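Novice: have a look; sequence and predicted model below, questions after that.
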Amino acid sequence: MSSTSDAMSDLNSGAPAPLDLSAGNLEDQIYHRLREALSSGRYKPGQSFTIRSLAEVYGTSPMPVRDALKRLAAEKALDVLPNRSVVVPLMSRARFQEILRVRLSLEPAVAATATELIGLEDIHRMAEDDRRMRQALADGDPKQYLALNQHFHFRLYSAAHSVVMMPIIENMWMQVGPYLHELFAASRGMQSSTEHHAELLQALRRKDSAAVAQAVHKDLADAADVVIASNHFAGDGGNPRK
């Protein structure tokens, strides 16, 4: 997880983020780094960059970068433009709400299953993620906050060992991740998230699957309310910020 965050930070700062040339396919490495970075809100809707800039960051030729970006474009996470630049797409309000309905159906269900399977060590790690999120909030560090938020949720969901629902959840997070920046701009969004995470951790320790599912549902719904209120959508009268 940290390699993705480093890569996206490096893209913005210009610092090198070399790939492990001995670890296998370069295209796959770039694909997974960018995929997780999108899920954790490293990019904002409308943000753009070039294939060449990514190739420079990763120390590769443009070809593996271009191939990785094509895969992400096929998954609706990025738009590759004819001028060889790439943009994080603005989605319509209707698309965001449709994704939300899928998430509200799947994520609480996966969380309920995970409640019976997750170990104490992972619960401790989730509590540490939550503590660090609160610190990132106090420090005014949205990138750290959003990355930890993703880690918090995915530690829980991964414990369910779902081979069907987990890939769908991962894809949904990749598409909505760029919109999570709106949470940091709205104090009520942050307050709701910390409250729901505390409720979730308490329910996990009790092995109360219904309460865990409810906390996840409230967390997703309240976050979505903040994003929808921001009106940062394409094609329906919103006023997107680049």
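Specialist: Thanks, I have it. Here the structure is a predicted model, which is why all the values come from computation and not from measurement.

Novice: contacts and neighbour counts: CA atoms only from here.
Specialist: OK.

Novice: please name the nearest non-neighbouring residue to Ala114.
Specialist: In this structure, Ala114 finds its nearest non-sequential neighbour in Ala160, 4.1 Å apart by Cα to Cα, 6 or more residues apart in numbering.

Novice: show me what contacts the one you found?
Specialist: The neighbours of Ala160, taking Cα atoms under 8 Å, 6 or more residues apart in numbering as the test, are 110-111, 113-115, 117-118.

Novice: structure two is appended below for comparative analysis:
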Amino acid sequence: MNKTSPLNITLTDRKAGVTITEWVYDVLRHAVMCGQILPGRSLTLRELAKVLEVSPMPIRVALKRLSSERALEVKENRRIIVPTMTAMKFNELCETRISLETHAAIRALPYVDSVIMAQLEALDDNIDYGGELASMESNITHNHAFHRMLYTANPHQISLPLIESLWLQLGPFLRLSNEKMQGHFAIDRHKEALIAIRQKNPLALQLAIAADIREGFAFVGTPELLHQFLEESAESSQ
């Protein structure tokens, strides 16, 4: 497996009041979540420090934090890699996403007011626009923002950190799966979710969120296709 495939990490501007360590963590977290780093890719302090133009110390802190969130894996020789995937783990991550996110959506439903609704509609518009431009990173970012906006409408929610941990673990496969997703979104599930929210219909919202997640990986809907996808993912990292 190629340990030195290119790193195309998006470097955002560091806002006032944000420390170097926080910025490094945010940049690397976004890179993993958006599939900018391939599964099996080894990461070194020196390489990342050069790409981000920072000292190794904030890199070390960020990598330790990301490994605790299962976004990265520390091997016995202290080598750090983006974890590879098994079919059973992949299915478990997807089904857990559905369980947690449908729960979070239903719990948030009573708290969605006109302001939050307008923000959800704007985010959905951005996803549609991003899709037209074939911008995977924009699409993924706005999709996460849509779900995050909905779930955090509930002021008592505690599930978002768990949900984002699942996004991180699935993130490296989004880039590899993007070209296979074409044609699997004939129905806009976010539009269905917005209609369910307007109608205050928890069952319809649950079904829309579950379908949105499941259809994101519809191309691996059988065990054979899933194994084939994971084999192709491994080959892409070689």
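Specialist: Ah, there it is. Every value quoted in this text rests on a predicted model; they were computed, and no experiment measured them.

Novice: the residue nearest to Ala114 of structure 1 -> structure 2?
Specialist: Aligning on TM-score structural alignment places Ala160 of structure 1 opposite Asn154 in structure 2.

Novice: give me the neighbour count for Pro82 of structure 1.
Specialist: Pro82 of structure 1: 7 surrounding residues under other Cα atoms under 10 Å.

Novice: with Ala221 of structure 1 instead?
Specialist: Neighbourhood size, Ala221 of structure 1 [other Cα under 10 Å]: 16.

Novice: check the gap between it and Asn149 of structure 1 for me.
Specialist: Applying Cα to Cα, to the nearest Å, the value for Ala221 of structure 1 to Asn149 of structure 1 is 15 Å.

Novice: go on, Ala203 of structure 1?
Specialist: Using Cα to Cα, Ala203 of structure 1 is found at 18 Å from Asn149 of structure 1.

Novice: ok, the corresponding residue of structure 1 for Glu69 of structure 2 - contacts?
Specialist: In structure 1, the residue matched to Glu69 of structure 2 (TM-score structural alignment) is Glu75. Residues in contact with Glu75 of structure 1 (Cα under 8 Å, 6+ apart) are Asn171.

Novice: cool, and Asn171 of structure 1?
Specialist: Shown in contact with Asn171 of structure 1 (Cα under 8 Å, 6+ apart): Glu75.

Novice: what about the residue nearest to Ala114 of structure 1, which SS state?
Specialist: Assigned state for Ala160 of structure 1: coil (three-state reduction, DSSP: H, G, I helix; E, B strand; the rest coil).

Novice: so how far is Pro167 of structure 1 from it?
Specialist: 12 Å.

Novice: and if you look at Ser3 of structure 1?
Specialist: Between Ser3 of structure 1 and Pro167 of structure 1 the computed distance is 20 Å (Cα to Cα).

Novice: which one of the two has more residues nearby?
Specialist: The neighbour count for Ser3 of structure 1 versus Pro167, taken as other Cα under 10 Å, is higher for Ser3 (17 against 11).

Novice: that one: helix or strand, and which one exactly?
Specialist: Assigned by DSSP states H and E, Ser3 of structure 1 falls within helix 2-13.

Novice: and the contacts of that helix?
Specialist: Residues outside helix 2-13 of structure 1 that contact it (Cα under 8 Å, 6+ apart) are 16-17, 32-34, 36-37, 42, 53-54, 57-58, 147.

Novice: in contact with the residue nearest the centre of structure 1, which residues?
Specialist: Centroid-nearest residue in structure 1: Ser39, 2.2 Å away (criterion: Cα atoms, centre = their mean). By Cα under 8 Å, 6+ apart, the residues touching Ser39 of structure 1 are 150, 170, 173-178.

Novice: from these, which ones fall inside helices?
Specialist: Mapping those onto helices (DSSP state H) picks out 150, 170, 173-176.

Novice: among those, name the buried ones.
Specialist: For these, a burial check counting by 16 or more other Cα atoms under 10 Å picks out 150, 173-176.

Novice: circling back: list the buried residues of the helix holding Ser3 of structure 1.
Specialist: Buried residues in helix 2-13 of structure 1, defined by neighbour count with 16+ other Cα under 10 Å: 3-5, 7-11.

Novice: quick check, nearest of the ones in helices among the contacts of Ser39 of structure 1 to Phe96 of structure 1?
Specialist: Using Cα to Cα, Val176 comes nearest to Phe96 of structure 1 of those, at 7.4 Å.

Novice: how close does that closest one get to Ile118 of structure 1?
Specialist: 26 Å.

Novice: count of neighbours near Gln144 of structure 1?
Specialist: Other residues near Gln144 of structure 1 number 19, with proximity taken as other Cα under 10 Å.

Novice: matching residues in structure 2 for the helix or strand encompassing Glu128 of structure 1?
Specialist: Here Glu128 of structure 1, judged by DSSP H and E, is contained in helix 120-139. Under TM-score structural alignment, the match for helix 120-139 of structure 1 in structure 2 covers residues 114-133.

Novice: could you pull out the buried residues of that stretch?
Specialist: Using 16+ other Cα under 10 Å as the test for burial, stretch 114-133 of structure 2 gives 117, 120, 123-124, 126-128, 130.
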